[in-house]
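# Turn this into a model:
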Amino acid sequence: MAENEAQPQQPNMRVLGQFVRDMSFENIMAQKGASPEAQPDVQVQVNLDAKKRGGDNQFESSIKLNITSKEKGTDTTLFVCEIDYVGIFHIENVPEDQLHPFLLIECPRMIFPFLRRIVSDVTRDGGFPPLNLENIDFIALYRAEIERRQAAEGTASPADA
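As a prediction, this is how the structure comes out:
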């Protein structure tokens, strides 16, 4: 009896590397000479992306953040930070139908703590208190994107009958 066939192999993931692909930090408050006592209102937009790389079982997963801090009660921008952070992964034993959510949920979850530290350092080095990003619910983000795509497809073309 072949026991290997009866038991599916466990998914295997290794982080091969991670890096900042692109980053921009603009201290608008200092450029305009605004008051450093401004109370910030921080907005964070998150975009995820993933793709297969050239090597066997190698994939890339990226988190793109667009962070805007405005002064509370006004529309005065204090700073803008844009960052594209990438992880390179070796992934095995993940069924094809589960690979997409794996790349957009589990992979970002692995690299997010490193991205959080970079954002904290950049905002501190940019003249502001360190910005400690809240945890991101990657499952909710993934589900929202799937729903958005389904809604866009539903309005773009009539339902198949």
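
# rest of the way, CA atoms for contacts and neighbours
Noted.

# Centre-most residue in this structure?
The chain has Ile63 as the residue nearest its centroid, 2.5 Å off, counting by C-alpha atoms, centre = their mean.

# May I see the buried residues of the one helix or strand that one maps to?
Ile63 is part of strand 58-71 when elements are defined by DSSP states H and E. Within strand 58-71, the residues scored as buried using 16 or more other C-alpha atoms under 10 Å are 58-71.

# Now the second one, please; I'll put the structures next to each other:
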Amino acid sequence: MAEENGAAQPQVKMQVLAQFIRDLSFENNVALKGLTGTEMQPEVQVGVNLDAKARSQPNTFEVNAKFKVTSVNKVNGDTLFLCELDYGGIFLIEGVPQEQLHPFLLIECPRLMFPYIRRIISDVTHDGGFPPLNIDNVDFLALYRQEIARRQAAAQAVAN
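Predicted coordinates for the structure are as follows:
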């Protein structure tokens, strides 16, 4: 239909140039505090924070995903382990309209990085002395919408 109006839709091109661990931390509090013999009912909480910025090369962007995974014993509230992963990706993106670039960077790019993030967290929890943790899929669209709503509420609170 766009070609009928004389303007062709630009072809979206997305290429992953690199993915990497920026920072990784794992604390096994069970081993550190010697919590043996304690009844354990682990509860896992996952926090996600996303950020994106343009790089010096044209159409190249860096996306960072920070995951904070905490396992707490429901019985007494003790922290069993804490895993923090800061994971980055560098992407070449062409053909995305400027007004759609921000959501594209914070939704589509993390979707591509997520399987690697999940595997790293699984391996680290296993290597740290716990069963491998396969975190649930993250709805990056819902996260994006929540962040936009939070920013709008904060801006409105400042205006009032």
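
# Are we agreed that Pro36 of the first structure is in a strand?
No. Counting by DSSP: H, G, I helix; E, B strand; the rest coil, Pro36 of the first structure is located in no strand; its state is coil.

# Just say helix, strand or coil for the corresponding residue of the first structure for Asn137 of the second structure.
Aligning on TM-score structural alignment places Asn137 of the second structure opposite Asn135 in the first structure. Here Asn135 of the first structure is coil, with the state taken from three-state DSSP.

# okay, stretch 91-111 of the first structure sits on what stretch of the second structure?
The alignment places stretch 91-111 of the first structure over residues 93-113 of the second structure (TM-score structural alignment).

# residues near the nearest residue to Arg14 of the first structure once chain neighbours are set aside, how many?
Nearest residue to Arg14 of the first structure, sequence neighbours excluded (C-alpha to C-alpha, 6 or more residues apart in numbering): His90, at 5.2 Å. By the measure other C-alpha atoms under 10 Å, the count of residues near His90 of the first structure is 17.

# Go ahead and confirm His90 of the first structure touches Ser61.
No. Between His90 of the first structure and Ser61 there is no contact under C-alpha atoms under 8 Å: 11.0 Å.

# what ranges do the strands span in the first structure?
Secondary structure of the first structure by DSSP state E: the strands cover 12-27, 40-52, 58-71, 77-92.

# Same list (the ones you listed) but as a markdown table, adding distance to Phe112 of the first structure.
Formatted as a markdown table, the entries for the strands of the first structure read as follows, by distance: least, C-alpha to C-alpha, whole Å:
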| stretch | distance to Phe112 of the first structure |
| --- | --- |
| strand 12-27 | 11 |
| strand 40-52 | 11 |
| strand 58-71 | 8 |
| strand 77-92 | 9 |
